[in-house]
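Trainee: Pasted the sequence and its predicted model underneath.
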Amino acid sequence: MSKSYEAVTSARPLVVTKRVRWADCDPAGVVYTGKFNEYMLIAVNYFFDELGGGNYFQWLKDLNVDTPCKGLDMEFHGALWPEDEFDMQCTVSAIREHSYDIHIEAKQKDGRRIFTGRFSPICISREVRRRAPIPQQMLDALQKFKP
């Protein structure tokens, strides 16, 4: 990876490579627990951009839905230190009528697991702000990210 701290390194499957900043760590040099949620959300944002063809929020506007987070969870498997590089692979693990799950698997280059996570957006209608069925165009796009 170049000197940047994050980059999409694969589109299918979607993989975001991240390098740990010193500022992400406590005085002992270990990444703060709360930073892992931020890392997961960085990967989800890149996933959204890929899902929406590069402009996710305009795509949602065209589909007349929004996708707030319905739920998320994370399990830790290993620690990270400054300048560590790791990959976050995003796949769609479940699709329901109104919501779906993005599965995030984070590993170092040698295969050591860092964390696994789930981010679950739910579709809501922009007009009435209530849950709405996932639009067909979104369903079609989500299928491309299933393992």
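Mentor: Nice, I can see it. Residues are numbered from 1 along each chain as shown.

Trainee: from here on, contacts and neighbour counts on C-alpha atoms
Mentor: Noted.

Trainee: biggest helix in the chain, by residue count?
Mentor: In the chain, taking DSSP state H as the definition, the longest helix is helix 33-51.

Trainee: List the contacts of that one.
Mentor: With Cα atoms under 8 Å, 6 or more residues apart in numbering as the test, helix 33-51 has contacts from 8, 11, 14-16, 24, 55-56, 74, 88-90, 102, 104, 117, 119, 138, 141-142.

Trainee: helix/strand/coil for Ser93?
Mentor: With DSSP: H, G, I helix; E, B strand; the rest coil as the basis, Ser93 sits in strand.

Trainee: What is the burial count for it?
Mentor: By other Cα atoms under 10 Å, 16 other residues sit near Ser93.

Trainee: then this one, side by side with the first:
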Amino acid sequence: MASIRAPLRFKRTILFGDCDPAGIVYTPRFTDYALEATHQALNNVFGEPAIRAMHALNILTPVRATNIEYLSPITWDDEIELLVCVNHVGSRSYTFSVAATKSDKTVFDATITFVCVCAKQKQTIPIPQQVRDKLNLLTIKGS
């Protein structure tokens, strides 16, 4: 696997269907953009679809909390860059930070916290070491 260096960067073009009649992105789509970016970051460090890899370990990772600060509107056909890193790894949960920029201007900042749950018992569980090791690849060193 190639060396991973946080934050990971992903580009996305805003689609016409993501916008309201005024051409501004619908508010709920920001959550989708942030969530998709966290999945892509995990896919990169797992080297395969991360959700499938976690399911194979009998782990579910529901979202426990989200927070998004909307800083500037974006419209269809805009290209944004999403910067993704893990900013906290706890015993049973982990938190991603996602910042979206357009032309070097931040358009939104988000945090998403996931919790590890046993797929069979539906109870929270400690983050397995092999998952923790992957999450640590997405932390910014020295922070």
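Mentor: Structure's in. What do you need? A quick note: this is a predicted structure, and the numbers were derived from the prediction, not measured.

Trainee: ok, now which ones touch Val15 of structure 1?
Mentor: Contacts of Val15 of structure 1 (Cα under 8 Å, 6+ apart): Val8, Thr9, Ala43, Asp87, Met88, Gln89, Cys90.

Trainee: And the third one, how far from Phe57 of structure 1?
Mentor: Shown here: Ala43 of structure 1 relative to Phe57 of structure 1, a distance of 16 Å by Cα to Cα, to the nearest Å.

Trainee: Do you have the strands of structure 2 handy? List them.
Mentor: Counting by DSSP state E, one finds strands in structure 2 at the ranges 8-13, 59-60, 63-70, 79-89, 93-102, 105-115, 117-118.

Trainee: Structure 1: matching residues for the third one?
Mentor: Right, the one you point to is strand 63-70 of structure 2. Aligned by TM-score structural alignment, strand 63-70 of structure 2 corresponds to residues 69-76 of structure 1.

Trainee: Tabulate the strands of structure 2 (CSV), appending distance to Ile140 of structure 2.
Mentor: As requested, those are exported to CSV (distance: least, Cα to Cα, whole Å):
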stretch, distance to Ile140 of structure 2
strand 8-13, 10
strand 59-60, 25
strand 63-70, 20
strand 79-89, 7
strand 93-102, 11
strand 105-115, 15
strand 117-118, 25
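
Trainee: so how far is Asn45 of structure 1 from Cys69 of structure 1?
Mentor: Counting by Cα to Cα, the gap from Cys69 of structure 1 to Asn45 of structure 1 is 12 Å.

Trainee: Arg129 of structure 1 too?
Mentor: When distance is defined by Cα to Cα, Arg129 of structure 1 is 22 Å away from Asn45 of structure 1.

Trainee: cool, Ala28 of structure 1 as well?
Mentor: The spacing between Ala28 of structure 1 and Asn45 of structure 1, counted by Cα to Cα, is 29 Å.

Trainee: Neighbour count for these two, which is higher?
Mentor: Taking neighbours as other Cα under 10 Å, Ala28 of structure 1 and Asn45 compare with Asn45 leading, 12 against 7.

Trainee: Just give me the match in structure 2 for the more buried one.
Mentor: Per TM-score structural alignment, Asn45 of structure 1 is aligned with His39.

Trainee: Please apply the same query to Arg129 of structure 1.
Mentor: Arg129 of structure 1 maps onto Lys122 in structure 2, by TM-score structural alignment.
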